[in-house]
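Q: Sequence and predicted model, in that order:
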Amino acid sequence: MQLAELGAQLDALLDTPRLKDYCPNGLQVEGRTEVARVLCGVTASQALIDHAIGGDYDAVFVHHGLFWRGDDGRVTGYRRRRLRALLANDISLFAYHLPLDMHPELGNNAQLGALMGWQVEGRFADQGLGWIGRPARADMTAGDLAVTIGASLRRDPMLVGDAGRVVRRVAWCTGAAQGYFEQAILAGADLYVSGEISEQTVHLARESGVPYLAAGHHATERYGARAVAEHLARQFGLQADFVDLDNPV
């Protein structure tokens, strides 16, 4: 498959032009013009790039790329090492941040909801980034959901607030979306699930009566890239593999 065609297909699939983001989405580093093998992962770390080099991949697809608004633009240190490795081995890098969070089927939020068996009822927050719906069982408490999520994600989550509260509506947004907690409460959530937690989040959970569940940034965002790998293999016949590199957060 031609690199340009793959880029166009990914941009269309993830509806990139529609979304406002604080990083460039799409092709971030241009490599060889023909693509047969794609390695998908969460972050364009040196470890993932080394894995791509060792596996002779033509392109890498990630959720967290190399360039972010407000970054120091100098190519030094770890950024130089990552770029040098990609360019020296003619490997392309595709990165999709909010577009991968928001896709209705392949996105991180969609995939986390499907993994947990949550029935989606609507969206909330900026650009509809947050999701809200019903848990797999009507009698589940916040504590029950914390145990279930921990088992599914293979990581112990942090639950703040009333563990005994019955969760009739669960809201979620993967990654570092603790800032949407108040909007989740206003949307009618009995529990809000995200990846990270901040100091002020604890007070809001205690004072509002709505528990907050921090399930891990990496842990909640593994599933979009994996779904894209499966899509690329099924739709275009590419060898597309997902690798989950260890990350404790």
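A: That came through fine. Worth saying up front: this structure is predicted, and the values here are computed from it rather than measured. Numbers count the residues shown, from 1 in each chain.
Q: from here on, contacts and neighbour counts on C-alpha atoms
A: Fine.
Q: what helices or strands is the lengthiest helix in the chain leaning on?
A: Longest helix in the chain, counting residues (DSSP state H): helix 223-236. Helices and strands touching helix 223-236, by 3 or more CA pairs under 8 Å, 6 or more residues apart in numbering; DSSP states H and E, are strand 37-43, strand 59-64, helix 98-102, helix 108-116, strand 239-242.
Q: want to compare, so here's the second one:
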Amino acid sequence: MKNKKLANKLDQFLEIHQFKDYCPNGLQVEGVEQVQKIITGVTACQALIDIAVEQQADAVLVHHGFFWKGEDQAIVGMKYNRIKTLIENGINLYAYHLPLDVHPELGNNAQLAKLLGITDRRPLEPWDKRSVGRVGKFEQALSAQQLSERIESALSRKPLHINGGKKEIKSVAWCTGGGQDYINIAAEQGIDAFISGEISERTVHIAREMGIHYFAAGHHASERYGVQALGQWINDELELDVTYIDIDNPV
């Protein structure tokens, strides 16, 4: 498939025009015209790009790409090395950030909900159907220890739990990655627990003082599954060769 045709299909499928994002979504670095073999991963780091070179891939597809708002625009150092490797080897780079968080079937939030058994899913911000934060419930109430164990089993990473004081967890809100500040909205709605990837110093006090359990499950760990689901969709629907590579990241 031609690289720009693939970009158009992904752009439309993920509805990138619906989002004001912190980076460009879609084809970020152009490579060879024909794409057949794709390497996917969470972040377009040098290690992932090097594996794509070794496996003679035509494209890399990630959640975290390049050209973030507020970063230095100069292409030097680490950024230069990454882009140089892509261009010298004719590798296309596709990146989808918020569109891949929010997609109702393949998105990071949707995939995490499936892994954890969360039902009745809806936007955390009811006025915004594309809210990055989500809310739902468990079929049976869980203790904080049980939910912590469920997260660890699903993500192969022990979460950091901040005790919110409630004995049982029935309702739950979540936002993968760096969505810890959605805890305020969740707490104001009386939700029992909030799950995200990262944690900030302030998050601890919010959880304790507003009475909501908080689970920091890891930015990387909570965002591995959207890009894998998208890669499987590409393999099934577009009949391209897609391989997911997990570059370990403890954060």
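A: That came through, no problem. Owing to the predicted nature of the structure, the values given are computational and were not obtained by experimental measurement.
Q: if we can go back for a sec, now the longest helix of the first structure: which residue numbers in the second structure?
A: The alignment of helix 223-236 of the first structure onto the second structure (TM-score structural alignment) spans residues 225-238.
Q: hang on, isn't Trp172 of the first structure packed against Gly128?
A: No: judged on CA atoms under 8 Å, Trp172 of the first structure makes no contact with Gly128 at a distance of 11.5 Å.
Q: of these two, who's got more company?
A: Comparing Trp172 of the first structure with Gly128 by other CA atoms under 10 Å, the one with more neighbours is Trp172, at 29 against 10.
Q: Could you tell me whether the more buried one really is in a strand?
A: Yes: counting by DSSP: H, G, I helix; E, B strand; the rest coil, Trp172 of the first structure is found in a strand.
Q: Mind telling me which residue is nearest the centre of the first structure?
A: Glu221 (3.2 Å; CA atoms, centre = their mean).
Q: Not counting sequence-adjacent ones, nearest residue to it?
A: Asn108 (5.5 Å; CA to CA, 6 or more residues apart in numbering).
Q: Any idea how many residues pack against the one you found?
A: Around Asn108 of the first structure there are 29 residues (other CA under 10 Å).
Q: What of Asp72 of the first structure?
A: By the criterion of other CA under 10 Å, Asp72 of the first structure has 9 neighbours.
Q: Likewise for Leu160 of the second structure?
A: When neighbours are counted by other CA under 10 Å, Leu160 of the second structure registers 16.
Q: Same question for Tyr225 of the second structure.
A: 25.
Q: OK, contacts around it?
A: Neighbouring residues of Tyr225 of the second structure by CA atoms under 8 Å, 6 or more residues apart in numbering: Gly107, Asn108, Gln111, Leu112.
Q: Across to the first structure, which of those residues hold up?
A: Mapped onto the first structure and checked by both residues aligned by TM-score structural alignment, their matches' CA atoms under 8 Å, these keep the contacts Gly107, Asn108, Gln111, Leu112.
Q: What's the PyMOL syntax to select whichever of the residues you listed are buried?
A: Applying 16 or more other CA atoms under 10 Å to these leaves a buried subset, and the PyMOL line that selects it is:
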select buried, resi 107+108+111+112
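Q: can you redo the kept ones among the contacts of Tyr225 of the second structure as JSON lines with distance to Leu61 of the second structure?
A: As requested, these are exported to JSON lines (distance: CA to CA, whole Å):
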{"residue": "Gly107", "distance to Leu61 of the second structure": "14"}
{"residue": "Asn108", "distance to Leu61 of the second structure": "15"}
{"residue": "Gln111", "distance to Leu61 of the second structure": "18"}
{"residue": "Leu112", "distance to Leu61 of the second structure": "20"}
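Q: Going by distance to Lys2 of the second structure, which of the kept ones among the contacts of Tyr225 of the second structure wins?
A: Taking CA to CA as the measure, Lys2 of the second structure lies nearest Gly107 of those, at 24.5 Å.
Q: what's the distance between the closest one and Leu14 of the second structure?
A: 9 Å (CA to CA, to the nearest Å).
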